[in-house]
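>>> following is a predicted model, sequence given first.
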Amino acid sequence: MPTPSPVSSSVSVPPRPFGRALCAMVTPFTADGALDLDGAQRLAAHLVDEGCDGLVLSGTTGESPTTSDAEKAALVRAVSEAVGDRAALVAGVGTADTRHTVELARAAEKSGADGVLVVSPYYSRPPQAAVEAHFRRVADSVGIPLMLYDIPVRTGVRIEPATLLRLAEHPRIVAVKDCSFDLLGSARVAAGSPLAYYSGAEELNLPLYAIGGAGFVSTVANVVPRRLRDVLDAFDAGDTAGARERNAGLLPLVELMMAAGLPGTVTAKALLGALGHPSGPVREPLLPADTSTTTRLLTAYRTLPA
């Protein structure tokens, strides 16, 4: 696992167990839909070369619902081989079934992951006591740290701030990927616990970082990793105006990729493919972006401020 980037000794540094700039990496497939491990290695190496401290594999952007357990483990092994200790690898292992999640977490640890991303169990809509028990069960089953994934718009259940504060007492629960869109609740937990908060929503990358967040886990980082990291670098250097300007310059692309009606997986793969990077098709039930969408994405990318 890489050493987090240093900042001025006069600044109180929040915990950053997986670094600051993490990419929620797409899972490349071949033209016929098979797992493209060579492409995954090339993409991972490129992302790390362009400033990513960490890679999150088999998350939402990585199409985890449509990849098999064997594919998930193979992806971790391949990417670990490609990047070595230059980046932290966090493997998505969340399912709606606690036993299955434990199995995936153990497999990810065995395959070389530095941590696991565990989403709250979905569809069943468990109460908070059951959500807490689920995460504790996973944390007790592995020897690597957990990043909890709070994304109620997809799961149907929130990890409530009070639950997070209790879970923070577990020695292997160290971070949160925050897609709750509750900046007040996130600020309370970040201030009241050692949990590292990573923004999982591009529009909150800078605001969450400014109140003590650890960084981001970004879909858009698949295509502009260096530019997203530049925002954090400017802020850490005390150039808040520069951070704001860099962040604002990215917003048109962010909006097209994340808020124009298509999943970020679809838009990221379309743009990556158009730029000549490994991506391949999406797996059903997702459908590929059409030509006009890809053209708009390319235009937004090519007109980013210098």
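Received it, and whenever you're ready, just let me know what you need.
>>> going forward, measure contacts and count neighbours with C-alpha atoms only.
Will do.
>>> show me the strands in this protein, by range?
Assigned strands in the chain, in chain order: 21-24, 54-57, 88-92, 115-119, 146-150, 173-178, 196-199, 215-218 (criterion: DSSP state E).
>>> any chance of CSV for those strands, columns distance to residue 257 and mean neighbour count?
Listed next are the strands of the chain as CSV, based on distance: least, C-alpha to C-alpha, whole Å; neighbours: other C-alpha atoms under 10 Å:
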stretch, distance to residue 257, mean neighbour count
strand 21-24, 13, 29
strand 54-57, 18, 29
strand 88-92, 21, 29
strand 115-119, 22, 27
strand 146-150, 21, 26
strand 173-178, 19, 26
strand 196-199, 16, 28
strand 215-218, 11, 28
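>>> the nearest residue to residue 160 once chain neighbours are set aside: what's it in contact with?
In space, and not counting its chain neighbours, residue 160 is closest to residue 128: 7.4 Å by C-alpha to C-alpha, 6 or more residues apart in numbering. Residue 128 makes contacts with 159-160, 163, as judged by C-alpha atoms under 8 Å, 6 or more residues apart in numbering.
>>> check residue 141 too.
Counted by C-alpha under 8 Å, 6+ apart, residue 141 has contacts 102, 105-106.
>>> do the same with residue 252
Residues near residue 252 by C-alpha under 8 Å, 6+ apart: residue 300.
>>> quick check: the gap between it and residue 191.
32 Å (C-alpha to C-alpha, to the nearest Å).
>>> same thing with residue 275?
Look at residue 275 and residue 191: by C-alpha to C-alpha, they are 41 Å apart.
>>> show me where the protein has helices.
Listed in chain order, the helices of the chain (DSSP state H) span 37-49, 69-83, 98-111, 128-139, 152-155, 161-167, 183-192, 205-210, 225-236, 240-258, 264-274, 291-302.
>>> distance to residue 15 for the ones you listed - can I get that in JSON lines?
Formatted as JSON lines, the helices of the chain follow (distance: least, C-alpha to C-alpha, whole Å):
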{"stretch": "helix 37-49", "distance to residue 15": "21"}
{"stretch": "helix 69-83", "distance to residue 15": "23"}
{"stretch": "helix 98-111", "distance to residue 15": "22"}
{"stretch": "helix 128-139", "distance to residue 15": "19"}
{"stretch": "helix 152-155", "distance to residue 15": "24"}
{"stretch": "helix 161-167", "distance to residue 15": "15"}
{"stretch": "helix 183-192", "distance to residue 15": "10"}
{"stretch": "helix 205-210", "distance to residue 15": "12"}
{"stretch": "helix 225-236", "distance to residue 15": "14"}
{"stretch": "helix 240-258", "distance to residue 15": "21"}
{"stretch": "helix 264-274", "distance to residue 15": "28"}
{"stretch": "helix 291-302", "distance to residue 15": "32"}
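>>> take this one as well and set it beside the first:
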Amino acid sequence: MTSAPAAPFGHVLTAMATAFHADGSVDLEGTARIASYLVDNGHDGVVVSGTTGESPTTTTEEDGAILTAVKDAVGDRATVIAGVGTNSTAHSIELAEQAAKIGADGLLLVTPYYNKPGPAGVLHHFTSVCQATDVPVMLYDVPGRTGTQIDLATFEAAKRLETVVAVKDAVGDFARGVRLTQLGYAVYSGDDISNLAWLAHGAVGFVSVVGHAAGPQTKAMADAFWAGDTAEALTIFTRLLPAIDAVMGVPNYGATTAKAALQLLGVLDNRNVRGPLVPLTDDEVAALRTGLAASGLL
């Protein structure tokens, strides 16, 4: 019999979508409704203004309003992590300071994208942003989106910063993940298809996208694994595969599929996104519906 590992931000988190009105403005009421729905359905916390929250298209002022609305909606029932990662160190510091003032429980800090800094630049960026506040930080390694992977030497140096406590890993190198735990990181799976595998390699939880529709099931899978019932955990994960494929299997997955799923679930009445993303087509929504239904989520 095993038990759930300590997790600085909780075990089940979702990188939540940001709701928009038809004119493209932020729908704060809809965004708060998403957060409340997630916390009512198996989540220990939410991550706002990440990639799934379409943060590359939102302003600093909008990010602050989104964070405030979500904090007001969930109160002390869940942790709220603010995405502050950009490809500008000064802008990330501004976002981190704003999030600290609003009361974020944590910061998500992705590797600077497009610029493709080397290890020294990545470490300088992390150090500058982390030292701007005393809010705990989850680093985010997603080379498929940023073009840069954090090397182990950078991770080792960054862990010496007092606020760095966790990493969201979307690299999928499980042996490297074990080494990150040895460095003292709490590792979170950043790729739903790898969630169960990450548990076997010492992850403390997930930052999910499929969690928009599968919070209770994701929690049940982790609880079964940590209770020692790995067969049940595998059964739950297998049942979720059609939904994972449907949510993550379209070219512009993420915010588009999360919002379409929330629309199918009745949480949102639309699936508006901001360019360069475009909403799912009716055929894509039909395929998503089929996948979610096959996993018992509709």
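Ah, there it is. Because the structure is predicted, anything quoted here is derived from the model rather than measured.
>>> can I get the strands of structure 1 in a markdown table including distance to residue 33 of structure 1?
Below are the strands of structure 1 laid out as a markdown table (distance: least, C-alpha to C-alpha, whole Å):
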| stretch | distance to residue 33 of structure 1 |
| --- | --- |
| strand 21-24 | 20 |
| strand 54-57 | 18 |
| strand 88-92 | 20 |
| strand 115-119 | 25 |
| strand 146-150 | 27 |
| strand 173-178 | 29 |
| strand 196-199 | 30 |
| strand 215-218 | 24 |
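>>> rewinding a little: who wins for neighbours among the contacts of residue 128 of structure 1?
When neighbours are taken as other C-alpha atoms under 10 Å, the top entry among the contacts of residue 128 of structure 1 is residue 159 (20 neighbours).
>>> show me what that residue aligns to in structure 2.
The alignment partner of residue 159 of structure 1 in structure 2, by TM-score structural alignment, is residue 150.
>>> surely that match and residue 141 touch.
Yes: with contact defined as C-alpha atoms under 8 Å, residue 150 of structure 2 and residue 141 form a contacting pair (6.3 Å).
>>> what touches both of the two?
Counting by C-alpha under 8 Å, 6+ apart, the shared contacts of residue 150 of structure 2 and residue 141 are residue 111.
>>> closest one of the contacts of residue 141 of structure 1 to residue 306 of structure 1?
Checking those against residue 306 of structure 1 by C-alpha to C-alpha gives residue 105 as the nearest, at 41.4 Å.
>>> what is the burial count for the closest one?
29.
>>> quick check: it touching residue 113?
No: with contact defined as C-alpha under 8 Å, residue 105 of structure 1 does not reach residue 113; the gap is 9.1 Å.
>>> need the overlap of contacts for these two.
With C-alpha under 8 Å, 6+ apart as the test, residue 105 of structure 1 and residue 113 both reach residue 91.
>>> adding distance to residue 74 of structure 1, write the contacts of residue 141 of structure 1 out as a markdown table.
Shown next, in a markdown table, are the contacts of residue 141 of structure 1 (distance: C-alpha to C-alpha, whole Å):
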| residue | distance to residue 74 of structure 1 |
| --- | --- |
| 102 | 17 |
| 105 | 13 |
| 106 | 14 |
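>>> name the nearest of those relative to residue 203 of structure 1.
Among the contacts of residue 141 of structure 1, and counting by C-alpha to C-alpha, the member closest to residue 203 of structure 1 is residue 105, at 29.6 Å.
>>> quick check: closest non-adjacent residue to that closest one.
residue 93 (5.7 Å).
>>> alignment lookup: the one you found to structure 2.
Residue 93 of structure 1 maps onto residue 84 of structure 2 when the alignment is built from TM-score structural alignment.
>>> I'd say its match and residue 98 touch.
No: Residue 84 of structure 2 lies out of contact with residue 98 (C-alpha under 8 Å); the separation is 9.4 Å.
>>> please name the residues that touch residue 157 of structure 1.
With C-alpha under 8 Å, 6+ apart, residue 157 of structure 1 has these contacts: 120-122, 125-126, 151.
>>> how far away is it from residue 276 of structure 1?
Where residue 276 of structure 1 is concerned, residue 157 of structure 1 sits at a distance of 38 Å (C-alpha to C-alpha).
>>> cool, residue 151 of structure 1 as well?
From residue 151 of structure 1 across to residue 276 of structure 1, the span is 31 Å (C-alpha to C-alpha).
>>> between these two, which one's more packed in?
Each of residue 151 of structure 1 and residue 276 has its neighbours counted (other C-alpha under 10 Å); residue 151 has more, 21 against 8.
>>> pretty sure the more buried one sits against residue 182.
No: with contact defined as C-alpha under 8 Å, residue 151 of structure 1 does not count as touching residue 182 (10.7 Å).
>>> to residue 55 of structure 1, which of the helices of structure 1 lies closest?
Across the helices of structure 1, the minimum distance to residue 55 of structure 1, taken as C-alpha to C-alpha, is reached by helix 37-49, at 7.6 Å.
>>> that closest one vs structure 2, average offset?
Helix 37-49 of structure 1, aligned to structure 2 and superposed, deviates on average by 1.0 Å (mean C-alpha distance after the TM-score superposition for structure 1).
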